[in-house]
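Trainee: sequence first, then the predicted structure, then my questions.
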Amino acid sequence: MATILLVEDNELNRDMLSRRLTRNGFEVLLAVDGQQGVDLATSRRPDLILMDMSLPVLDGWEATRRVKADPQTAAIPVIALTAHAMEQDRQAALAAGCDDFDTKPVELPRLMEKIRALLAPAG
């Protein structure tokens, strides 16, 4: 069972998405701010991170940069989640180190496709 770290400060979004991921067979770790997300990524080394970009304490861009800068967590795929759907927002997330980008409100089938693609073994 793959482990997904969901870094999301909005309780409703966090609850809804974590329940849907659990129903899809994932173990879900939860973080409510960017610093907690970085700390959990380091201590638990999840298979994938879903990173909200607008977070307290440490925003998603900086949290992603820190995860990607650490050799122990650099290979963990990160999908940015944001309500900001403009192309420059996508580019900023990718520039921070995110491997993919998805918009809120989350469309679960589309997000699941991206998660499965990033978790699929290479080759």
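Mentor: Noted; the coordinates are in hand.
Trainee: okay, CA-based contacts and neighbour counts for the rest of this
Mentor: Will do.
Trainee: so Asp65 makes contact with Leu94?
Mentor: Let me fix one detail, which is that residue 65 is Arg and not Asp. No. Applying CA atoms under 8 Å, one finds Arg65 not in contact with Leu94, separated by 10.2 Å.
Trainee: so where do the helices sit in this structure?
Mentor: According to DSSP state H, the chain carries its helices in the segments 11-23, 34-44, 60-69, 87-96, 108-119.
Trainee: using CSV, lay out the ones you listed together with mean neighbour count and distance to Ala80.
Mentor: CSV is the format used below for the helices of the chain (neighbours: other CA atoms under 10 Å; distance: least, CA to CA, whole Å):
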stretch, mean neighbour count, distance to Ala80
helix 11-23, 14, 14
helix 34-44, 19, 12
helix 60-69, 22, 8
helix 87-96, 16, 6
helix 108-119, 14, 11
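Trainee: I'd like the ones you listed laid out as TSV, including distance to Asp52.
Mentor: Shown next, in TSV, are the helices of the chain (distance: least, CA to CA, whole Å):
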stretch	distance to Asp52
helix 11-23	10
helix 34-44	8
helix 60-69	6
helix 87-96	10
helix 108-119	13
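Trainee: another structure for you, compare them:
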Amino acid sequence: MAHPAERRCGPEPGAPRFTGQKILIVDDDRRGAFALGSALSARGLTVLQAATGADGLAAVEHDPAIRAVLMDVAMPGLDGYATAARMRRLDQGAATPIIAVTFEATAADRARALDAGMDAHMPKPVDVPRLLRLLADLMN
């Protein structure tokens, strides 16, 4: 039998809504990105996904409607730190909030994410209500 909290299907009462706002998840783990994207789209967000840092950079460069980026830091090739630093140099990415979403959850990992130009650090597994509050703060 499922835990009572696991039976809830709808969004949390009083949680922020984001109807029509677009975010980008940059993560090489497609299953994890899909699960997180599904939870966020239930709150009204339009969720785009990129599996590589290069694809994330291209998405931000070509889509000015992206309001925030959720960035995995441990990706092969161009990791999330380097991707965020490059994103900050793009006209479209200079002011876009970037949140590190990662299993790397030490104080040093948080500091490294902030030093790379990210606005916040969110450990995995993601506390979705906390992420929604953070997105509401950063996107307004």
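Mentor: Received it, and whenever you're ready, just let me know what you need. Computed from a predicted structure; not experimentally measured.
Trainee: circling back to that earlier point, among the helices of the first structure, which is nearest Met51 of the first structure?
Mentor: Closest approach to Met51 of the first structure among the helices of the first structure (CA to CA): helix 60-69, 6.1 Å.
Trainee: in the second structure, what residues pair with the closest one?
Mentor: Using TM-score structural alignment, the residues of the second structure aligned to helix 60-69 of the first structure are 80-89.
Trainee: with stretch 87-105 of the first structure instead?
Mentor: So stretch 87-105 of the first structure sits over residues 107-125 in the second structure, by TM-score structural alignment.
Trainee: and if you look at stretch 12-28 of the first structure?
Mentor: Using TM-score structural alignment, stretch 12-28 of the first structure pairs with 31-47 in the second structure.
Trainee: how much space is there between the spatially closest residue to Ser54 of the first structure that is not a sequence neighbour and Thr22 of the first structure?
Mentor: The shortest distance from Ser54 of the first structure to any non-neighbouring residue, by CA to CA, 6 or more residues apart in numbering, is to Gly60 (6.1 Å). For Gly60 of the first structure, the distance to Thr22 of the first structure (CA to CA, to the nearest Å) stands at 23 Å.
Trainee: Asp33 of the first structure now?
Mentor: In terms of CA to CA, Asp33 of the first structure sits 21 Å off from Thr22 of the first structure.
Trainee: quick one, what contacts Asp102 of the first structure?
Mentor: By CA atoms under 8 Å, 6 or more residues apart in numbering, the residues touching Asp102 of the first structure are Ile79, Ala80, Leu81, Thr82, Leu111.
Trainee: between those residues, which is closest to Thr73 of the first structure?
Mentor: Using CA to CA, those come closest to Thr73 of the first structure at Ile79, 14.1 Å.
Trainee: am I right that the closest one is in contact with Gly97?
Mentor: No. Taking contacts as CA under 8 Å, Ile79 of the first structure lies outside contact range of Gly97: 9.4 Å.
Trainee: those two: who's more crowded?
Mentor: Ile79 (26 against 23; other CA atoms under 10 Å).
Trainee: got the contact list for the more buried one?
Mentor: By CA under 8 Å, 6+ apart, the neighbours of Ile79 of the first structure are Leu48, Ile49, Leu50, Met51, Cys98, Asp99, Asp100, Phe101, Asp102, Ile115.
Trainee: residue in the second structure paired with the last one?
Mentor: If I follow you right, that is Ile115 of the first structure. Residue pairing (TM-score structural alignment): Ile115 of the first structure is matched to Leu135 of the second structure.
Trainee: relative to Met112 of the first structure, how far out is the spatially most central residue of the first structure?
Mentor: For the first structure, the residue nearest the mean C-alpha position is Leu50 (1.4 Å; CA atoms, centre = their mean). According to CA to CA, Leu50 of the first structure and Met112 of the first structure sit 11 Å apart.
Trainee: cool, thanks, talk later.
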